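>>> The following comprises the amino acid sequence and a computationally predicted model.
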Amino acid sequence: MADSNNGTVKVRLVKGLRGTQARHRLSVKALGLNKLNDVRELKDSPQVRGLITQLHYLVRVEE
């Protein structure tokens, strides 16, 4: 899942936020994702992995 070279992970927002819990919308914002298909390259940390796990139905981890 993570790029072992530099310790980062790419996250893409693949589903819209309409109808989701307010906490999940805040978590998506914390990842730096704003619009559908936004991609962010984030440092691979336990905190980021926790957010990705919480939002498994909204985001996709890319290689």
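Structure's in. What do you need?

>>> use CA for all of it now, contacts and neighbours both
Will do.

>>> Doesn't Thr20 belong to a helix?
No. Thr20 sits outside any helix when classified using DSSP: H, G, I helix; E, B strand; the rest coil, being coil.

>>> Neighbours of it, how many?
The number of residues packed near Thr20 is 10, by other CA atoms under 10 Å.

>>> Contact partners for it?
Under the criterion of CA atoms under 8 Å, 6 or more residues apart in numbering, Thr20 has no neighbours.

>>> A further structure is provided below for comparison with the first:
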Amino acid sequence: MVNIAPEIFNNMAKIKVTQVKSAIDRPERQKLTLKALGLNKMHATREVEATPQILGMIRKVTHLVKVEEA
């Protein structure tokens, strides 16, 4: 589970999402989730708003990404 402080969620702050593991040999749904987050290569980083939708996507691929405050 992604541990994101409640104040980040309340302020709709930006978070940095970095892909740290490959999408090779992963279910298609996880590959599509990474694509929706804008992550297409290893070590790709995107800065996104901490919306409920984004946090839900991150939760589904938490084993493939690293999350930090922006």
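Happy to help now that I have it. All figures in this text were calculated on a predicted structure; none of them were measured in a lab.

>>> Aligned against the second structure, show me the partner of Val14 of the first structure.
Per TM-score structural alignment, the equivalent position to Val14 of the first structure in the second structure is Val20.

>>> again, but for Gly32 of the first structure
With TM-score structural alignment as the criterion, Gly32 of the first structure lines up with Gly38 in the second structure.

>>> do Ile52 of the first structure as well
Looks like Ile52 of the first structure aligns to Ile58 there (TM-score structural alignment).

>>> ok, then the element right after the strand or helix carrying its match?
Using DSSP states H and E, Ile58 of the second structure falls within helix 52-60. Once the chain leaves helix 52-60 of the second structure, the next helix or strand it forms, by DSSP H and E, is strand 65-69.

>>> What are the contacting residues of that next one?
Under the criterion CA under 8 Å, 6+ apart, residues 2, 14-21, 58 lie in contact with strand 65-69 of the second structure.

>>> Weed out the non-buried ones from these.
Buried members of the contacts of strand 65-69 of the second structure, counted by 16 or more other CA atoms under 10 Å: 14-20, 58.

>>> Sitting in helices, which of those do you find?
Among these, DSSP state H puts Ile58 in helices.

>>> Show me which pair in the buried ones among the contacts of strand 65-69 of the second structure is furthest apart.
Using CA to CA, those span at most 19.0 Å, a distance reached by Lys14 and Val20.
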